[in-house]
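A.B. asks: coordinates for the following, if possible.
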Amino acid sequence: MRKTRSILFTLLLAAVTVRVLWLAIEPLVPYLVSGTAIVLVLGFVYYRITRW
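C.D. replies: Below you'll find the model as predicted:
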């Protein structure tokens, strides 16, 4: 019984940790997507300009 309680407590703690991390990261998702798109476009332009 003690081992089961310990496993359940660990799972609960992991779920709370994941939830808190998601709440912290979720507002940044649009900025990450926009930044990735800008970097890809600039990289493509740079590649096309410097290619022989």
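A.B. asks: use CA for all of it now, contacts and neighbours both
C.D. replies: Fine.
A.B. asks: count the residues that sit near Pro27.
C.D. replies: 10 (other Cα atoms under 10 Å).
A.B. asks: and the helices in the protein?
C.D. replies: Secondary structure of the chain by DSSP state H: the helices cover 2-25, 29-50.
A.B. asks: to compare against the first, here's the next sequence to fold:
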Amino acid sequence: MAKKSDNFLADITKPKIKHLSYLDGLRFGLGFGVGILILFSLLGAVAWGVIYFLHIH
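C.D. replies: As a prediction, the model looks like this:
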């Protein structure tokens, strides 16, 4: 069990980070960007709705 966990730690720290960081970073970046775009569009829609509502009333 100790050897397995050591190998697991070595796998996490050494080669996989370089190999996975590109794809994971890309996926995270895309998800983050899309989330921010959705968030900003929702905030914009809410702000526009509030301004529109205040202008009418």
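A.B. asks: tm score of chain vs chain?
C.D. replies: Here the TM-score for the pair of chains, by TM-score structural alignment, normalised by the length of the first structure, is 0.55; 40 aligned residues with a Cα RMSD of 2.1 Å.
A.B. asks: before we move on, back to that, in JSON lines, list the helices of the first structure along with mean neighbour count.
C.D. replies: Below are the helices of the first structure laid out as JSON lines (neighbours: other Cα atoms under 10 Å):
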{"stretch": "helix 2-25", "mean neighbour count": "11"}
{"stretch": "helix 29-50", "mean neighbour count": "11"}
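A.B. asks: so how far is Val18 of the first structure from the spatially most central residue of the first structure?
C.D. replies: In the first structure, the C-alpha nearest the mean C-alpha coordinate belongs to Ile25, at 6.7 Å (Cα atoms, centre = their mean). The gap separating Ile25 of the first structure from Val18 of the first structure is 10 Å, by Cα to Cα, to the nearest Å.
A.B. asks: next: Leu40 of the first structure.
C.D. replies: In terms of Cα to Cα, Leu40 of the first structure sits 29 Å off from Val18 of the first structure.
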